[in-house]
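[1] sharing a model prediction with you, sequence too.
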Amino acid sequence: MKVVLTIAGSDSSGGAGIQADLKTFEAFGVFGASAITVLTAQNTLGVQKIHPLPASFVAEQIRSVTADFDVAAVKIGMLHSTPIIETVAAFVETLDIPVVLDPVCVSKAGSNLLEDDALSSLRELSRMATLTTPNLHEAYRLFGYLSGESDSLDALIAHPSPVLIKNHVVGNLSADLLYFGRSKRIFTDDLIPSTDLHGTGCSYASAIAASLALGNSLEESIVRAKRFITEAIRRAPHIGHGPGPINHKAGAPHAS
């Protein structure tokens, strides 16, 4: 069984963060390990409290996992601060396996999840990743990207690794745009009208990482992950009083 490591924050409500990552890994048939960066008190209404862990302890978790397991891919989520980002970057520099970075900045409920002075460090980490998966807001903060404006593509064209920008809407389709240099590919699936989107970014990046660990190409991994997310949204459990979580079990590749 392939092992995938998630380096991310903990979501006490179970819909996002490492909890969503581990559910996604299970759905894809890979074994999930985790290194927790921050603890959060949160639910579908927002993030009430963030408790960062010391960067040295994040590094210790990573060392413990990698000393015992042959990790096939890494997914990176909420890092929160510059010291944690730099610690993770030092680890990523040593790797020759797929690394998928979800550059978490703001939660679905609008809570800020990245310290203001950490953006440049996060941007540098994205240069080391196999794939970075920002939403439209994160793509603007990291790369100055504005949907539909060709003169906002300079930073993306110069970026040394692929970037998948999520959450475009084209008619009745959900569209994600993969940029790598001057190449662009569009990935589409049904647009599901729903407010139950808590943890979709975490789960999408985790699904891509899991698929890469299983030996699929980057583009095939994106296709599989997008299909997974679409079905997980379609059959969301409708719980909570804010943007609810998705149904990871329903989105599983083997689900009926």
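    Sure thing, it's come through. Computed from a predicted model, the values in this text were never measured in an experiment.
[2] CA atoms for contacts and neighbours, from now on please.
    Fine.
[3] wait, residue 172 sits on residue 191?
    Yes: contact criterion Cα atoms under 8 Å: residue 172 and residue 191 qualify, at 5.5 Å.
[4] neighbouring contacts of the longest helix along the chain?
    Within the chain, and with DSSP state H defining each element, the longest helix by residue count is helix 218-234. For helix 218-234, the external contacting residues (Cα atoms under 8 Å, 6 or more residues apart in numbering) are 187-192, 194, 196-197, 200, 203-205, 207-209, 211-212, 246-253.
[5] and residue 172 and residue 191? Which one has more around it.
    Using other Cα atoms under 10 Å as the criterion, residue 172 and residue 191 rank with residue 191 on top: 18 against 12.
[6] in what helix or strand does residue 33 lie?
    Element membership for residue 33, per DSSP states H and E: strand 31-43.
[7] same deal with residue 7?
    Counting by DSSP H and E, residue 7 is found in strand 3-11.
[8] end to end on stretch 169-176, go ahead and measure it.
    End-to-end span of stretch 169-176 (Cα to Cα, to the nearest Å): 9 Å.
[9] give me the buried positions along it.
    For stretch 169-176, burial by neighbour count (16 or more other Cα atoms under 10 Å) applies to 174, 175, 176.
[10] and here's the other structure:
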Amino acid sequence: MKVVLSIAGSDSSGGAGIQADIKTAEYFGVFCATAVTALTAQNTCGVNEIYEVDEKFIEAQLKSIISDFEISAIKIGMLSNKKIIDVVSEFLSKINCQVVLDPVFISKAGSPLMSNENINYLKKLFKFATILTPNLYEAKSLFGDDLEILAPCDVVVKNIKKSNFSIDKIYYKNGLIKEFKSKFINSSNLHGTGCSFAMAITANLALGKSLEDAIKISKNYIYKAIINAPNLGNGKGPIRHNLNRI
């Protein structure tokens, strides 16, 4: 069985972050090890409190995992400060596998989750990434409103709404651009879709899929997971990660 590693924050409501990553990885038949970067007190209505994990303990988690598992691919989510980014940067410099970097710093509603200084510091990880998976707000913050994307890795911008479609655009580092299209779903059950999409790509890369195929499979997975969402909570509910239980 292939092993993937999620370096991300914990979501107490179970719909996003580490919890979503584990569920998504299991659906695709890979084993998910984790390094927790932050603890959150949250539910479908919002985040109430965040506790950042000490960077030395994050480093200890990473060392423990890498000493015992052969990691096929890595997904990176919430990294909230420079010390944590430095630890992850040092870790990535010593390993050789595909990396999916989800730059979690602006919410789907457009609210900032990280200071501009830390956002710029996060860019030091781009050189280690196989692909970035920003939402539209994050992509515009990183590359400008016209999305003139210049990055040392491929970039897929998620959920660009056009007419009745949801479009993901991949900007290859060689300059090519390709669109992946699905029907737009008017749903409130969108909690953790970004995390789950990034982990789905990670899992499929670990399984040997090409990047393009991994994105196609992952987009289709998220579409079905939203349609079959369990309608839990009073806010933005989680998707159904285990589609085998429909």
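    Good, I have the coordinates. Computed from a predicted structure; not experimentally measured.
[11] what's the TM-score here?
    Scored against TM-score structural alignment, normalised by the length of the second structure, the superposed chains reach a TM-score of 0.95; 245 aligned residues with a Cα RMSD of 1.5 Å.
[12] which residues of the stretch 1-150 of the first structure fall in helices?
    In the stretch 1-150 of the first structure, the helices defined using DSSP state H, counting those that start in this stretch lie at 17-27, 55-68, 82-92, 119-126, 136-143.
[13] deepest in the core, which of the ones you listed is it.
    A comparison of the helices of the stretch 1-150 of the first structure by mean neighbour count, using mean count of other Cα atoms under 10 Å, puts helix 17-27 on top with a mean of 26.
[14] skip the chain neighbours and tell me the closest residue to the equivalent of residue 155 of the second structure over in the first structure.
    Using TM-score structural alignment, the partner of residue 155 of the second structure in the first structure is residue 163. In space, residue 163 of the first structure comes closest to residue 132 once its chain neighbours are excluded; the distance is 4.8 Å by Cα to Cα, 6 or more residues apart in numbering.
[15] count the residues that sit near the one you found.
    If you count neighbours by other Cα under 10 Å, residue 132 of the first structure ends up with 25.
[16] right, and it touches residue 122 too?
    No: if you go by Cα under 8 Å, residue 132 of the first structure and residue 122 don't touch, sitting 10.5 Å apart.
[17] quick one: common contacting residues for those two?
    Common neighbours of residue 132 of the first structure and residue 122 (Cα under 8 Å, 6+ apart) are residue 103.
[18] from residue 11 of the second structure, how far off is residue 51 of the second structure?
    11 Å.
[19] of the two, which one has the most company?
    Neighbour count, other Cα under 10 Å: between residue 51 of the second structure and residue 11, residue 11 has more, with 21 against 12.
[20] and the gap between the more buried one and residue 41 of the second structure?
    Residue 11 of the second structure sits 7 Å away from residue 41 of the second structure when distances are taken as Cα to Cα.
[21] hang on, the earlier thing: mean deviation of the longest helix of the first structure from the second structure?
    Compared with the second structure after fitting, helix 218-234 of the first structure has a mean deviation of 0.4 Å; criterion: mean Cα distance after the TM-score superposition for the first structure.
[22] got the angle for that helix vs helix 17-27?
    Angle of helix 218-234 of the first structure versus helix 17-27, following axes from the mean of the first three to the mean of the last three Cα atoms, to 10 degrees, is 110 degrees.
[23] equivalent range in the second structure for helix 218-234 of the first structure?
    Per TM-score structural alignment, the counterpart of helix 218-234 of the first structure in the second structure is residues 211-227.
[24] one step back: in helices, which of the contacts of helix 218-234 of the first structure appear?
    Residues of the contacts of helix 218-234 of the first structure located in helices (DSSP H): 200, 203-205, 207-209, 211-212, 248-251.
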